[in-house]
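Chemist: Generate coordinates for the sequence data below:
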Amino acid sequence: MTRPLPDRVTLLGIRHHGPGSARMVVAALGALRPEVVLIEGPPEGDALLAHVRDLTPPVALLLHDEADPARAAFWPFAEFSPEWQAMTWADANGVPVRFFDLPAAVSLADEERDGEEPRAVVDPLGTLAEAAGFDDPERWWEDVVEHHTDPRGLAEAVVEAMTALREEFADQVDARTLRREARMRQGVRDALKSTAGPVAVVCGAWHVPALRDLPPAAVDAAALKGLPRRKVSGTWVPWSHGRLASSSGYGAGVTSPGWYAHLWETAAKGDGVARWFARACSVLRSEDLPASTASAVEAVRLADTLAALRGRPTPGLSEVTEAALAVLCGGDEVPLRLVHERLVIGERLGEVGEGVPRSPLAVDLDRLRRKLRMPAPAFVKPMRLDLRKDVDRERSKLLRRLEVLGVPWGTPDTTRTLGTFAEAWQLHWKPEFAVALAGAARHGTTVEGAARHVLVERAAAAGRVVEAAEVLNRSVGCEIEAAVTASRLALDRCAAAATDALELLAALPDLATTVRYGSVRGTDPELLRVALHGLLARGAVGLPLACRNVDDDTAERALAAVDGADDAVRLAADDAHRGTWRKALATLTTMPDAHGLPAGRATRLLWEEGVLDSSEVAVRLHRAVSHHAGATAFVAGFLRGSAALLAADPRLFTVVDEWLTGLSPADFDAALPLLRRAVTEFSASERRLLGDRVKAGTAQGGSRAEDWDEALATRLADHVRALLADA
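Modeler: Below you'll find the predicted structure:
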């Protein structure tokens, strides 16, 4: 038979990450002086609660499956989270504190079944806000909770509201929630047995009605019987305000963690609005935007006025945002977005002390990070490295090794070309990297050892030349000698077995980069250059045959291989092998049954190298367009790349222009996809240059600007209208 909860148990229904709820919890715990505090969370985290004083929020409890570390879950806490305040209060007062939710061992195993079970569709905040006449749940929460001055009355009001909701939507509570609440009741029973004094329960307000009565213990035990379990390990990891935001995809997130942190920090001072605008002015000034003290004072007055007109006890986020837009930002949304990102969302990143248990790999990473003075920002931070400096070279090695381990703390900035000895990176530490780091711990106890293990395994598993070359390139970048040796042997093994010339050529770009920069990384470039020349020689011999009688998809692959191989030859090949490559391209251009795409591209490359002059190219181009079959592919292959040389050569321009204008509507439609792909590679200035050439006419017998062909213009205009209508 169900019996009511004993009076010595106090249920504190909270909103996760709500500063109003946090104030309510602190006040209630101070008044109750409980002998045990129960907090919604996985029991496996109990052993980690002893390290609360070593943490600086925001932080998260990370628990993962030991057999599959990628299967993990986070339980984040900010300073203004009610659960965090309960933990710190219990730690400061020497009161036992326990997590009493469903174990992570069950939750992680239960994820496989989540797609089979319907989840709750009730939004408690949204429903209550709508019932109160608010169209914005966050605004309702601010008015009712964040500006509430009576903590005890707030707790009672939350219980009453949630009880009414649970009665109304009893049939919409999902099975997982019911299992969680059964486990919570078991935790309450255990607490009642362990002490005769007061017990405080801090849990989501939605669960409070389910805990007010205790059914027979056998009922809850039956609900939890037979659940799958996994062996779980865990630790504390840094978190960020950005990851607490609901916009990050966090289900229990809030829309404005930075604003809530500000409310928490200034609640006792009573001047939160004024301090907010002072911080907003500081943010704007840091970006060289005007923001005077007088403007801040005027913004405070406007926010107070808006709150009074709307009947709100004090200005909320909507009022300070509107005042900032009108006064500080002059109605401009761009600086307002800056204030939103820096203050409303926030950039704060938590810290985890050295006393918190972590994997040896995580400890080694932290040691290297401090040694190399590398920050772990919660926002994107650019970093430029000079590989001639020992510290910068070590930083580059660390970032590349972490990338191999699936922890992309740094992303290479390919938009900036800094030269042979320089690299540009974008650093951005994300909390989920802690999961990847936990998974990588099985490969070794240090960053170097784990990366070496992964690269050697990849080299052994490589089955294609491209794969082996990619592993070799990464091994050189990581400067791990054993991995370089293993990947070099894998490259020889794969090359010996390869018969596809396009596969051999596709491996050249990575290998050429490795050859060129190997000396900077301390790797012998001559050893790698021998491999490059071997692949180039075999690939060059087989290239013409690999382009004969092939379909369009293979032709695209061949064109990409030709482009990549040509770049590699220019970058790292010697004169003799450059000659071998040019001979292969020349053979390809003269082969009658070669596909037009690679043949046209080979013609263009030989022209740019000076092997073919404009007259020879014009003859080949004219010959190609004279044959209806394959003309479009040849022209498209020839046009790939830059348009500057084409626009500067009147004869070649005339050949292409006359062929294009002479196409019938049906042929033009068929040619359009290939030609569009070629033209999209032209820069905006090159497109304008070609347009000017078309307007002015060609230098050799082309139409002049004053020669207007009305019939041709009408035909072209009608065809373009038809294309646009079909689109």
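Chemist: rest of the way, CA atoms for contacts and neighbours
Modeler: Fine.
Chemist: Might you calculate how far stretch 334-347 sits from the centre of the chain?
Modeler: 20 Å (CA atoms, centre = their mean, to the nearest Å).
Chemist: what's the answer for stretch 119-132, then?
Modeler: For stretch 119-132, the separation from the chain centroid amounts to 31 Å (computed by CA atoms, centre = their mean).
Chemist: List the residues that contact the spatially closest residue to residue 72 that is not a sequence neighbour.
Modeler: Sequence neighbours aside, residue 64 is the residue nearest to residue 72 in space, at 4.0 Å (criterion: CA to CA, 6 or more residues apart in numbering). By CA atoms under 8 Å, 6 or more residues apart in numbering, the contact set of residue 64 is 70-73, 108, 232-234, 435.
Chemist: Residue 64 belongs to a strand, doesn't it?
Modeler: Yes - applying DSSP: H, G, I helix; E, B strand; the rest coil, one finds residue 64 inside a strand.
Chemist: gap between it and residue 232?
Modeler: Look at residue 64 and residue 232: by CA to CA, to the nearest Å, they are 6 Å apart.
Chemist: before we move on, what about residue 550?
Modeler: Distance from residue 550 to residue 232, by CA to CA: 54 Å.
Chemist: ok, now residue 4?
Modeler: Applying CA to CA to residue 4 and residue 232 gives a distance of 34 Å.
Chemist: neighbour-wise, which of the two wins?
Modeler: Neighbour totals were compared for residue 4 and residue 232, and residue 232 leads with 20 against 10 (other CA atoms under 10 Å).
Chemist: I'd assumed residue 63 was in contact with that one.
Modeler: Yes - the pair residue 232 / residue 63 is scored as a contact, 6.4 Å apart, by CA atoms under 8 Å.
Chemist: which residues do those two both contact?
Modeler: Residues touching both residue 232 and residue 63 (CA under 8 Å, 6+ apart) are 44, 104.
Chemist: For the residue nearest the centre of the chain, which non-adjacent residue is spatially closest?
Modeler: Centroid-nearest residue in the chain, with CA atoms, centre = their mean: residue 430, separated by 8.6 Å. Counting by CA to CA, 6+ apart, residue 430 lies nearest to residue 378, which is 6.6 Å off, once chain neighbours are set aside.
Chemist: Wait, the one you found touches residue 429, no?
Modeler: Yes - between residue 378 and residue 429 there is a contact at 5.7 Å, judged by CA under 8 Å.
Chemist: Just the buried positions in stretch 363-383, please.
Modeler: Going by neighbour count (16 or more other CA atoms under 10 Å), the buried part of stretch 363-383 is 363, 365, 368, 376-379.
Chemist: start to end distance for it?
Modeler: Distance across stretch 363-383, first residue to last, is 23 Å (CA to CA).
Chemist: which other residues reach that stretch?
Modeler: Here stretch 363-383 makes contact (CA under 8 Å, 6+ apart) with 240, 242, 347-349, 391, 394-395, 424-430, 445-447.
Chemist: now the other sequence, so there's something to compare against:
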Amino acid sequence: MATSADSIHFFGIRHHGPGCARSLLQALEALRPDCLLVEGPPEGEALLPMLQSAELRPPVAMLVYMQDAPSQAAFYPFAEFSPEWQALQWASRHGVSTRFIDLPQTHAMAIEFARREALKKAMEEAEEGDAEVEANAEEEGDALLVDSFEAAAQEADAQAESAEVAVQELSAEPQHRDPLDWLAHAAGFEDGESWWNRLVEERGDNEALFESINEAMTAVRGELARDGEGIAEHWRGEAYVQREAMREAHMRQCIREAIKAGFQRIAVVCGAWHVPALKENVTAKADNAVLKGLPKAKVQATWAPWTYRNLASSSGYGAGVTSPGWYEHLWRCYQRDMESKQEQTQDSQALVASKNIVSAATVRTAGWLTRVAHLLRDKDLDCSSAHIIEATRLASSLAALRGQPTPGLEEINEAIVTVVCMGETAPLRLIDDELTVGHVLGSVPADVPQVPLQRDIEQQQKSLRMKPEAAAKLLALDLRKENDLARSHFLHRLRLLGIDWGTPAQDAQRNRGTFRESWQMQWEPELAVRIIEASVHGATVAQAATAKLRASLTPETALPEIAQAIDDALLANLPQLVEVLIATLAERAATTGDVAQLLQALPPLANVYRYGSVRQTDTALLATVIDSLVLRAAIGLPVACMAMDEDAAAAMKQKLLAAHDALRLRGTDGEAQQAVDAWRAALRSLAMGDAAAALLRGTACRLLLDEQMLESDEVVRQFNRNLSLGTLPMDVAAWLDGFLNKQALVLLHDESIWGAVDAWLSGLGEVQFAQILPLVRRSFANFSNHERQSLGEKARRAPVAGAAAPATVATGDEAGPWDEQRAALALPVLNALLGLNMPETLMSQSPVAPDFESAAVQL
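Modeler: So this is what the prediction gives:
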């Protein structure tokens, strides 16, 4: 592209680099351009007038999304120390014409949307091909099964291979490898990140910086071109190379338009990687050919708050930096340096230049360490002024030993570990999270383009006093308070919309009672896209939540999902929807015979019934539905538990236990008594029968025992029947596992059951014991350490007599030998302890049974 060296000035920067930002400001002040071209989406030019708003505080991002598919979105983040942000601010202050020159998102999103649709179609075709092969194999006869299946398998393999290749080509993600690693390794650095950080961002300003950057990028790109384009495709992927070619072609077109418009001093601010390509002598015809016929999509742009955590490279952001909090500190220090230089005269600047370099570096290091000290003290960790002084000296010494003019973050962290943390690295992780990355959330003006749902959310955030924050925190709610109850409704509605600003959490100190509720709160920038996506369901949070929940339920929706929807609607305070869903559930339950679905539907309904009074909701209709479900489940339970394998029985056991717990929440009032009686009768039929799986029979027996519906004698008879020597070892272990239900208390406190287990184990032969031991061990492994220890101590005691019968206290003629002399020895001590006035004759006479009995009566 033929250009005039006097009219166009390229400034290759690194996105979010404070050193680049400082040098760029000085370059703009010296150049005083009349046109500023910035790498960014042209759709965002309509947002530029808001740059001078006091409410627009970085970090923020330009959000561009497709109107028809809001999930297709792109963010362009800006921090205070981003070179593009400082350039835009400078142009806004000086009234300089500003344009964005990156490939319009109307084309980029249309291309990406088409790629994803093609990927989805290829995956569907691959799945349909596999299903067709399986169907054909099932229809073939036994004689032709082998041949036809082999042929079909070969064809399927070929189709799958081609589909897999297509999927891989479409879904290939760029394999990010930094070409700057070459320069870094040549300079003795580990990677390009640390090399650039040391030489550019932490070093300070330099007017010749951009010339050096352009020269380095030209050398790297020339090396790639010399080795062939295939290397770039291998690193990044062919789709990436094509996309970059379109982007750079469009940038060159925008530069030509600026020249044609008559601007004399054009400043081009873009990623350093693109500068050599923009300087190439490429014709307009060639660029037009690259951009010809690009698809289009309707897009919308707005400002959105951003966070330092999402600006960090650890978040997956391709242009992210490792330490945004540290970069902010560098930028603030640079700002103070510039302000102090402006106050000095030209002569004094020359005299104290070297002194300022040293003092600025010391102030920068000490300032960061002071912030570290405040953080550690807030966390009750020791950090004195002496620590800060010594750490500052050590960091400066380390920088000098490594030939660096000023300490960087690496030297400071090493000094912190050595001096402050005494060799421990755990506090450094806290510093990294709180300071090096930081929890900073930007803000945007209220008049930015917004969908109605977003405005409703912001209004409710203000009225409920719920300020979005980047840092994670625990929010404890008391549902007896009106404002906290409204907050709970708001957060549950957002969850229904997929806007997970808060997630339910467990707070052991506060969740004591049904009126307590805790949420883990953290605002994520991606939630702005979720809000736009959810706006298609309604203009307010309540309307959108109701519409989305109702749309998610179809005539094929299972009962448990409807029951869960009722629970969600109640928690979100959508009473009209709750009534509709309860009626739908009652109608579906009346026509279904699936016992498993009936059992699964009970727990969420029981939760609704339990929290109804706390959340001021009428649940009278719900109680009737619960009773109806229990009756229908009780009728079909014995038959549903027949002929089950081990996995099916285990799954049914979990449903059975959950339904039983749900019935307890329902209560046993007059209206519920009929359902409770039917349920207990079903459990008895299950426990006493032989058709159900052994695991379920044992579970039912244990539930009846807990409900005091079985006596110990009856339980012992069930033990003797199910643990007999003629029963299969697998059935014995399954029945015992179901009965114990991961709890050892029944063995520790019920002597009759303990005796039954003891008698069963004692009666096993060596072969049977070897077979049953691994199976029983699986059940006992679920006990806690304390329970296993208690069982061991109990087993070491004397064997239980009459193990197969309930233990009783021997009285009367059945009592064992009585030693009156030993018993009488306790009388003087008891007399002294209890203050009883026993006759001396009673204590001194030879003990006989009648006299001892009279003394016992007095005690």
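Chemist: follow-up on the earlier one: let's see which of the contacts of stretch 363-383 of structure 1 end up in helices.
Modeler: 242, 391, 394-395, 447 (DSSP state H).
Chemist: out of those, who's nearest residue 671 of structure 1?
Modeler: Ranked by distance to residue 671 of structure 1 (CA to CA), these are led by residue 242 at 48.4 Å.
Chemist: who's in contact with the counterpart of the closest one in structure 2?
Modeler: Residue 242 of structure 1 maps onto residue 309 in structure 2 when the alignment is built from TM-score structural alignment. Residue 309 of structure 2 makes contact with 315, 437-440, 470 under the criterion CA under 8 Å, 6+ apart.
Chemist: List only those of those flagged as buried.
Modeler: So, by 16+ other CA under 10 Å, the buried ones in the contacts of residue 309 of structure 2 are 437-440, 470.
Chemist: Among those residues, give me the pair with the biggest separation.
Modeler: Taking CA to CA, the two most distant members of those are 437 and 470; they sit 11.5 Å apart.
Chemist: Work out the gap between the helix or strand harbouring residue 76 of structure 2 and the centre of the chain.
Modeler: In this assignment (DSSP states H and E), residue 76 of structure 2 forms part of strand 73-78. The chain centre lies 22 Å from the centre of strand 73-78 of structure 2; the measure is CA atoms, centre = their mean.
Chemist: Nearest spatial neighbour of residue 671 of structure 1, chain-adjacent residues omitted?
Modeler: Going by CA to CA, 6+ apart, residue 671 of structure 1 has residue 632 as its nearest residue, at 5.8 Å.
Chemist: Over in structure 2, tell me which residue corresponds to that neighbour.
Modeler: Using TM-score structural alignment, residue 632 of structure 1 lines up with residue 733 in structure 2.
Chemist: neighbouring contacts of the helix or strand where its match lies?
Modeler: Element membership of residue 733 of structure 2 [criterion: DSSP H and E] is helix 729-740. For helix 729-740 of structure 2, contacts defined as CA under 8 Å, 6+ apart pick out 694-702, 722-723, 746, 768, 771-772, 775-776, 779.
Chemist: residue range for the helix or strand that that helix is followed by in structure 1?
Modeler: Heading C-terminal from helix 729-740 of structure 2, the first helix or strand you meet, by DSSP H and E, is helix 745-749. With TM-score structural alignment applied, helix 745-749 of structure 2 matches the range 644-648 in structure 1.
Chemist: who touches the matching stretch?
Modeler: Here stretch 644-648 of structure 1 makes contact (CA under 8 Å, 6+ apart) with 652-653, 686, 689-690, 693.
Chemist: Let me have the buried residues of stretch 363-383 of structure 1 in TSV, extended by distance to residue 16 of structure 1.
Modeler: Formatted as TSV, those follow (distance: CA to CA, whole Å):
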residue	distance to residue 16 of structure 1
363	30
365	32
368	35
376	26
377	25
378	22
379	24
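Chemist: count of neighbours near residue 464 of structure 1?
Modeler: Residues lying near residue 464 of structure 1 (other CA under 10 Å) number 18.
Chemist: just checking, it touches residue 496?
Modeler: No - Residue 464 of structure 1 is not in contact with residue 496 according to CA under 8 Å; the separation is 10.3 Å.
Chemist: Quick one, which of the ones in helices among the contacts of stretch 363-383 of structure 1 are buried?
Modeler: For those, buried by 16+ other CA under 10 Å: 242, 394-395, 447.
Chemist: And the furthest pair within those?
Modeler: Farthest pair in those (CA to CA) is 242 and 394. Separation: 29.6 Å.
Chemist: what would the buried ones among the ones in helices among the contacts of stretch 363-383 of structure 1 look like in a markdown table with distance to residue 533 of structure 1?
Modeler: Shown next, in a markdown table, are these (distance: CA to CA, whole Å):
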| residue | distance to residue 533 of structure 1 |
| --- | --- |
| 242 | 50 |
| 394 | 30 |
| 395 | 32 |
| 447 | 33 |
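Chemist: And the strands in the stretch 1-150 of structure 2, which stretches?
Modeler: For the stretch 1-150 of structure 2, the strands defined by DSSP state E, counting those that start in this stretch cover 8-13, 35-38, 60-66, 73-78, 97-100.
Chemist: With structure 1 instead?
Modeler: All strands of structure 1, identified by DSSP state E, fall at 3-4, 9-14, 36-39, 55-56, 59-65, 72-77, 97-99, 199-204, 213-214, 232-238, 351-352, 381-386, 410-412, 422-427.
Chemist: do you know which of these lies nearest residue 222 of structure 1?
Modeler: Nearest to residue 222 of structure 1, of all these, is strand 213-214, at 14.3 Å by CA to CA.
Chemist: mean shift between that closest one and structure 2?
Modeler: Following the fit onto structure 2, the mean deviation recorded for strand 213-214 of structure 1 is 3.1 Å by mean CA distance after the TM-score superposition for structure 1.
Chemist: Between all of the contacts of stretch 644-648 of structure 1, which two are separated the most?
Modeler: 652 and 686 (15.8 Å).
Chemist: Tally up the residues packed near the counterpart of residue 477 of structure 2 in structure 1, please.
Modeler: Matched to structure 1 by TM-score structural alignment, residue 477 of structure 2 sits across from residue 385. By other CA under 10 Å, the residues close to residue 385 of structure 1 number 18.
Chemist: Now do the contacts for residue 385 of structure 1.
Modeler: Residues counted as contacts of residue 385 of structure 1 (CA under 8 Å, 6+ apart) are 392-393, 395-396, 422-425.
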